[in-house]
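> Quick check, what structure comes out for this input:
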Amino acid sequence: MQIERDGDRGTLVGVETPSADRVEAFCPHFGVCGGCQLQHLDRPFYESFKTGLVVAALEKAGLDVKSDRFVDASGRGRRRATLHARKEGAGYMRLRSHQVADIAHCPILVPELASRAPAIARAVEAVIGEADVAFTASDSGIDVAVRTQRRQARAERLMPLLGEFGLARLAMNGETLLQAQPPTLAIGRASVNLPVNAFLQATAAAEQTLGEYALAGIGKAKRVADLFCGVGTFAFRLAEQAQVTAFDSDRGAITALQQAARHASGLKTVTGFRRDLFRDPLTRFEFDGFDAVVLDPPRAGAMAQVEELCASKIGQVVMIACDAGTFARDAERLVQAGFTLRDLQIVDQFAWSTHVEIAATFTR
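As a prediction, this is how the structure comes out:
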């Protein structure tokens, strides 16, 4: 291995004797683009490495929990991506840099976005200048949300892109500019009209896998609280067998969930409420009306909410987490309160990155 020094960092310039666990990366941008870091690992080593990230975090928290359930949930590719559009091109940031790696094709995205997303991002930069462009491949077409800090950016210059690229919707700085048709997504038996910048699981395969896990994890519960529910990723699947009360701080997400619930058929009642679960978590007394809880917090975890869960009479918690460190912290607290971590599954939707998705069931 040959390394050049770049300040306090080393830059790989060549591999003289490759490891037995090393393979050729499939993306021509690997090593330049910072979007993927692990394409050079063979499959067994890759899965072991990502599982180890979770196990190490749990061990640091004093929990001796192993997982041999690693699910490849990359599916058709990621259906969400944000590209940076700059003068030097459109793509993700370069490895260890604030400069953009210009790409024409991203092989980890779904086919609908792989080549079109970079082309659309370049077209955005051409008419309004530097911007970040978020893409979602919805069931009804590509949803594009542009964010820019350029005060002179004129929204009307973007409008021709709707027809030029056949977009479902075009938004700028959180406001819809034009919409050919509402971007929709089927979640279980419901169809959800997506709000601008809606949070979704990165791949459809991961959403399906995690939804099925949550449904199995609640067991025979008849009344379920879905915390940090988003647009209903879990709520509409849980409602196939239980009444669901869903909470999230995002007004647009709750509105979309409520609208979808009104039109869905074949489901038990789904009720949505807007609530900031960081500042105003459900109390131990409010949990008296539920048999189980599904918890899907952001990277910061949900310590305030976990404290109330620990003090409640709830005996079944399914946690979905996207950060190993905060998951381990929250899991440790649940275990201290008498819960047992009975199942741990690694769901790999952010393929070839160091990010992991974790699904776990706690009972007491």
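
> contacts and neighbour counts: CA atoms only from here.
Will do.

> Who are the contact partners of the residue lying closest to Arg76 once chain neighbours are set aside?
The shortest distance from Arg76 to any non-neighbouring residue, by Cα to Cα, 6 or more residues apart in numbering, is to Val110 (5.5 Å). Residues near Val110 by Cα atoms under 8 Å, 6 or more residues apart in numbering: 76-79, 137.

> hey, which helix is longest across this protein?
As assigned by DSSP state H, the longest helix anywhere in the chain is helix 43-60.

> Report the buried residues of that one.
Within helix 43-60, the residues scored as buried using 16 or more other Cα atoms under 10 Å are 46-47, 50-51, 53-58.

> Now for the nearest residue to Gly89 once chain neighbours are set aside, how many residues are close by?
Spatial nearest neighbour of Gly89, excluding adjacent residues (Cα to Cα, 6+ apart): Asp102 at 4.6 Å. Asp102 is flanked by 23 other residues according to other Cα atoms under 10 Å.

> For the comparison step, fold the sequence that follows:
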Amino acid sequence: MAAETVTIAKLGSQGDGIAETTGGPVFVPFALPGETVMIARDKGHGTILSVLQASAKREQPSCRHFGPDGKNGTCGGCALQHVAEDDYRAFKVALVQDALTQHGIDCPVEPLVTSGPGERRRATFAGRRTEEGILLGFSSPSSHHIVSIEECPVLSPALFERLPALKLLAGILASNSDPFRIAVLETETGLDISFSGLKTPSEKRRQAAIRAAMTVKGIARLTLDDEIIVEPVKPALQIDGTKVFPPPASFAQTTERAEDAMAALVLSHLKGAKSVADLFSGFGTFALRLARKAQVHAVEFDQKALEALDYAVRNRQGLKAVSIERRDLFRRPLLPRELKGFDAVVFDPPRAGAKEQAEELARSKVSRIAAVSCNPATLARDLRILIEGGYRVESVTPVDQFYWSPHVEAVALLKKA
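Next up is the predicted model:
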């Protein structure tokens, strides 16, 4: 790869600087608009060798593992630590605005709901046994190289402080050098730790892991794939005053602040509704809040998540009726005739979006919809379907719960025109 000098024109959707050259665009991670950088070019990708002219808005990264000169390699967890705060916020808003524009949607985009360092309560670590011991951290961008983490400013302190415990458990359970993953959720009773990708441990290793998990402070549950190895105390989350015991490796919003902000938007928009359908409900992030004022029908494919929601409802007084239904909404979306009894709908699908369900909602007479998404592109596609079915988008609010990453959540509020 030959060295080449380029000037960065703009930021791309993944946070990379983009240089326009005669050979086409070149994507340069950790570069900013207006900068002149020397790169090693490999087709459409450039690696910074040196910054010849830096932007006045370049910030000093908060983490030693960030950037091309990061300690132990370049951590792939963050992409934007070098971006000034005002430009960072504008970038996140633009991700949503650009997705809407691509689908011909002209509607208000509200200011970014922010998050900050130390708020992330959920993470998935990469790990592998080496000759030197357990390597644990995050993978480099577009690589299987694992960067050993010595600090992480985005993780909650309680989660980061338990990294030695994760290494201890990995050292017990990992019997070969195959890579594995550890999904961790911080709950009010301790960490919910789920290993995947490991060879089935021997009984000796299993018993050693149980002893370690019982001894180390701050561990609520240890799971290997779908099997609970030990549960010193049930992992618990509070959702608007209702205690929920999430199943292992279940989806939870990444930060509490983002969850509360999204819930406030949804509840305000659906205020006064008597009957609400919560689609892709999970274990009740929205359903449990809505049930204070409305009857809720929660629809979700994950049976264990539904069981957690049902248990939470049955053990909490003062809620309206909450019914549950296990259903694959990608294959069997709720039809207009099934939606007749609902005043409002909220849906929060995976990154693939809710195309099939949006098509049925577009044919329905539901008066109000709140659409929540972690993918602006599929959200905009689904909103276009709803617009063509007679809905009006009243607002879209970007929500940043993936701090310093190129990802952004959004909440769209719609009414039948």
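
> Give me the TM-score for this pair.
The TM-score (TM-score structural alignment, normalised by the length of the first structure) is 0.96; 363 aligned residues with a Cα RMSD of 1.6 Å.

> Just checking, which helix or strand succeeds the longest helix of the first structure along the chain?
strand 70-72 (DSSP states H and E).

> What range does that next one cover in the second structure?
Aligning strand 70-72 of the first structure against the second structure (TM-score structural alignment) gives residues 112-114.

> what packs against the longest helix of the first structure?
Packed against helix 43-60 of the first structure by the contact rule (3 or more Cα pairs under 8 Å, 6 or more residues apart in numbering; DSSP states H and E) you find helix 324-336.

> Please enumerate residues in contact with the helix or strand that the helix it packs on is followed by?
For helix 324-336 of the first structure, the following helix or strand on the C-terminal side (DSSP H and E) is strand 340-348. Contacts with strand 340-348 of the first structure, where a contact means Cα under 8 Å, 6+ apart, come from 51, 65-74, 206, 209-210, 331, 334-335, 356-364.

> how big's the offset between strand 340-348 of the first structure and the second structure?
Compared with the second structure after fitting, strand 340-348 of the first structure deviates on average by 0.6 Å (mean Cα distance after the TM-score superposition for the first structure).

> one step back: which of the contacts of Val110 of the first structure has the most neighbours?
The most crowded member of the contacts of Val110 of the first structure, judged by other Cα under 10 Å, is Arg78 (26 neighbours).

> sorry, back to before: the residue nearest to Arg76 of the first structure matches what in the second structure?
Match for Val110 of the first structure (TM-score structural alignment): Ser156.

> so how far is Glu186 of the second structure from its match?
Distance of Ser156 of the second structure to Glu186 of the second structure, given as Cα to Cα, to the nearest Å: 8 Å.

> what is in contact with those two at once?
Common neighbours of Ser156 of the second structure and Glu186 (Cα under 8 Å, 6+ apart) are Arg121.

> so where do the helices sit in the second structure?
Listed in chain order, the helices of the second structure (DSSP H) span 85-102, 157-160, 163-173, 203-215, 256-269, 287-290, 303-314, 336-339, 355-362, 376-388.

> which residue numbers in the first structure go with the longest one?
In this case it means helix 85-102 of the second structure. Going by TM-score structural alignment: helix 85-102 of the second structure matches residues 43-60.

> average offset between that stretch and the second structure?
Mean for stretch 43-60 of the first structure is 0.8 Å (mean Cα distance after the TM-score superposition for the first structure).

> So which residues make contact with that stretch?
Against stretch 43-60 of the first structure from outside (Cα under 8 Å, 6+ apart): 21, 38, 64-67, 70, 324-325, 328-329, 332, 346, 354, 356.

> can you check stretch 160-178 of the second structure too?
127-130, 133-136, 151-152, 197-199, 201, 205-206, 208-209, 212-213, 216, 218.

> Now render the helices of the second structure as JSON lines, adding distance to His144 of the second structure.
Compiled in JSON lines, these are given as follows (distance: least, Cα to Cα, whole Å):
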{"stretch": "helix 85-102", "distance to His144 of the second structure": "27"}
{"stretch": "helix 157-160", "distance to His144 of the second structure": "22"}
{"stretch": "helix 163-173", "distance to His144 of the second structure": "18"}
{"stretch": "helix 203-215", "distance to His144 of the second structure": "26"}
{"stretch": "helix 256-269", "distance to His144 of the second structure": "30"}
{"stretch": "helix 287-290", "distance to His144 of the second structure": "38"}
{"stretch": "helix 303-314", "distance to His144 of the second structure": "31"}
{"stretch": "helix 336-339", "distance to His144 of the second structure": "45"}
{"stretch": "helix 355-362", "distance to His144 of the second structure": "32"}
{"stretch": "helix 376-388", "distance to His144 of the second structure": "27"}
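
> Check the ones you listed for me and report the most buried one.
Stretch with highest mean neighbour count among the helices of the second structure: helix 287-290 (a mean of 26; mean count of other Cα atoms under 10 Å).

> helices or strands up against that helix?
helix 256-269, strand 295-300.

> State the separation between that helix and the centre of the chain it belongs to.
When distances are taken as Cα atoms, centre = their mean, to the nearest Å, helix 287-290 of the second structure is centred 20 Å away from the chain's centroid.

> post-alignment, it versus the first structure, mean distance?
Looks like 0.8 Å for helix 287-290 of the second structure (mean Cα distance after the TM-score superposition for the first structure).

> Provide the aligned range in the first structure for that helix.
So helix 287-290 of the second structure sits over residues 235-238 in the first structure, by TM-score structural alignment.

> now swap in stretch 388-396 of the second structure and tell me
Going by TM-score structural alignment: stretch 388-396 of the second structure matches residues 336-344.

> Show me what Gly272 of the first structure lines up with in the second structure.
Checking TM-score structural alignment: Gly272 of the first structure goes with Ile324.
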